[in-house]
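>>> please work out how this folds:
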Amino acid sequence: MTDNEVYIAIRAQLLKQLNEAGIAVPVVAGFQSTKQGREDSFVMFFPIEEAAQGWQGRNYHVVGRDANHRETQWVEKTLQVQGVGTVQALTANDITATVRMMVNSLPFVEALRKQHIGVQRAGNLRTPFFINDQGNYEMSPSFDVKITHSREIKPNTAAVNALYPDIYRI
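Coordinates of the predicted model:
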């Protein structure tokens, strides 16, 4: 799976569950290559790290001279989820805490599992403040969640049909 496939699945499920809860807030991916402008209120997620889990698996399905070589690696990616602004009577902390509960919920975990994405338990909520562009203190709550998915490559590998050893005694 590519990063975009994983992020699209996560964003779609977050939007669905926020809509079902009656919370109308955009969900955006952080660190995008094109700037989209800032919303007053939003939920944002972005990757922090990725670690390989276990050994890289290899398999072959030989057809003629093509080995149909495929290598698969399970990865564990840490995402940070952050809420900004207020929606209805909810503070940024309320929005972020609600999203954390949604990420831990059975509907979220099962929907992503069906798309071959594992969800680990979301971590503690952090609530730092910063001074915004208007000189006011603004809350910037966030939490981390680990997800798992596979990455795959298909190297061009030729198949060997026969091996003729030519060994001589010295």
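>>> CA only for contacts and neighbour counts going forward, please
Fine.
>>> for Met102, see how far away the residue nearest to Leu79 when sequence neighbours are not counted is.
Setting aside the residues directly before and after it, Leu79 is nearest to Pro47 in space (Cα to Cα, 6 or more residues apart in numbering), at 4.4 Å. For Pro47, the distance to Met102 (Cα to Cα, to the nearest Å) stands at 18 Å.
>>> tell me what the helix or strand hosting Met101 is packed against?
Element membership of Met101, judged by DSSP states H and E, is helix 92-104. Other elements packing on helix 92-104 under the criterion 3 or more Cα pairs under 8 Å, 6 or more residues apart in numbering; DSSP states H and E are helix 3-20, strand 70-84, strand 142-153.
>>> buried set for it?
Across helix 92-104, burial judged by 16 or more other Cα atoms under 10 Å covers Ala92, Asn93, Ile95, Thr96, Ala97, Thr98, Val99, Arg100, Met102, Val103, Asn104.
>>> one more sequence to fold, the one below, so I can look at both together:
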Amino acid sequence: MSEDDFVRALKGIEGVICVKELTEEEKSEVLRLEEQAEKGVLMGLCRGINIGVREALKKGRVFACATDRCFKWPQSSYIKIVCGEEVIGEDVNEEARLERLKCEGNIVAGTLVFYRDKMRLFKDRRDETMVQILPLELGEILGKKAVVGSPSPPADLFLKSRMGIDTECRDLGTVLIGIEE
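This next block holds a predicted model:
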């Protein structure tokens, strides 16, 4: 399949407005920016790791996609706050589940839920707690499995600049899509 086939397929996804295949140098820079962001505190909580971006970058072909508000984010959780094997919190995009969790006494901030019975772990072992940004579920593109990552703000700005998009525009985001050849 030609590059144009993948680019056309990606542009055909609702909410994707611009697509650029990354060079090896650009992939290295995105990884460097992610590693730098991971050294800090993510979401104001604790250190973290962007598993989704790292997995996308490992694929044979990696595309940066600029997205607008029409892009459909998957219903699955892609942010987890963990301490060891215990999930302390996660994002929940299903309205009914979010309401149920709130009624059960869990702490809900937007779509982020902190499980009340796990908060002691967060308090006692904060230095072991980590934010995991997981791959997004998108399915296949032209019969190839796609791995999707949501870049950190510094990587987002870098990708926008490489695509010629105004980095001040807050209405547009980016995703990385890795496809195995």
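>>> and the TM-score between them?
TM-score for the superposed pair, counting by TM-score structural alignment, normalised by the length of the first structure: 0.34. Supporting figures: 78 aligned residues with a Cα RMSD of 3.7 Å.
>>> picking that back up, strand 70-84 and the helix holding Met101 of the first structure, what's the angle between them?
Angle, helix 92-104 of the first structure to strand 70-84, by axes from the mean of the first three to the mean of the last three Cα atoms, to 10 degrees: 150 degrees.
>>> mind checking what helix or strand follows helix 92-104 of the first structure in sequence?
helix 106-113.
>>> quick one: that following helix to helix 92-104, angle?
60 degrees.
>>> after helix 106-113 of the first structure comes which helix or strand?
strand 118-119.
>>> now what about that next one, what contacts it?
Val103, Val109, Leu112, Arg113, Val145, Lys146, Ile147, Thr148, His149 (Cα atoms under 8 Å, 6 or more residues apart in numbering).
>>> how many residues are close by the last one?
Translated: His149 of the first structure. The tally of other residues near His149 of the first structure (other Cα atoms under 10 Å) stands at 19.
>>> was I right about it contacting Trp74?
Yes - in this structure His149 of the first structure lies within contact range of Trp74 using Cα atoms under 8 Å: 5.7 Å.
>>> just the helices in the second structure please.
3-11, 24-38, 51-57, 95-103, 119-124, 153-162 (DSSP state H).
>>> which one of those helices lies nearest to Ala66 of the second structure?
Closest to Ala66 of the second structure of the helices of the second structure is helix 153-162 (Cα to Cα; 7.2 Å).
>>> next, the angle helix 24-38 makes with that closest one.
Using the same axes, to 10 degrees: helix 153-162 of the second structure against helix 24-38 is 150 degrees.
>>> what packs against helix 153-162 of the second structure?
helix 24-38, strand 173-179.
>>> can you tell me the closest non-neighbouring residue to Ala111 of the first structure?
Per Cα to Cα, 6+ apart, closest to Ala111 of the first structure is Gln13, 7.4 Å.
>>> ok, the one you found - contacts?
Phe108, Ala111, Leu112.
>>> for those, which one is nearest Glu5 of the first structure?
Closest to Glu5 of the first structure, out of all of those and judged by Cα to Cα, is Leu112, at 11.2 Å.
>>> residues in contact with Glu24 of the second structure?
Contacts of Glu24 of the second structure (Cα under 8 Å, 6+ apart): none.
>>> how near is it to Val62 of the second structure?
9 Å.
>>> now the helices and strands packed on helix 92-104 of the first structure as a markdown table including distance to Gln56 of the first structure?
Formatted as a markdown table, these follow (distance: least, Cα to Cα, whole Å):
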| stretch | distance to Gln56 of the first structure |
| --- | --- |
| helix 3-20 | 18 |
| strand 70-84 | 5 |
| strand 142-153 | 9 |
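>>> which one of the ones you listed lies nearest to Val28 of the first structure?
Closest approach to Val28 of the first structure among these (Cα to Cα): helix 3-20, 7.5 Å.
>>> for the closest one, buried residues please.
Val6, Tyr7, Ile10, Arg11, Gln13, Leu14, Leu15, Gln17, Leu18.
>>> need the helices of the second structure in a markdown table with distance to Ala109 of the second structure, can you?
Shown next, in a markdown table, are the helices of the second structure (distance: least, Cα to Cα, whole Å):
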| stretch | distance to Ala109 of the second structure |
| --- | --- |
| helix 3-11 | 32 |
| helix 24-38 | 22 |
| helix 51-57 | 23 |
| helix 95-103 | 10 |
| helix 119-124 | 14 |
| helix 153-162 | 20 |
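>>> can you say which of these is packed in most?
Comparing those by mean neighbour count (mean count of other Cα atoms under 10 Å), helix 51-57 comes out on top with a mean of 23.
>>> helices and strands around it, which ones?
Using 3+ Cα pairs under 8 Å, 6+ apart: helix 51-57 of the second structure touches helix 24-38, strand 129-133, strand 144-149, strand 173-179.
>>> the same query, at a cut-off of 7 Å, please.
strand 129-133, strand 144-149, strand 173-179 (3 or more Cα pairs under 7 Å, 6 or more residues apart in numbering; DSSP states H and E).
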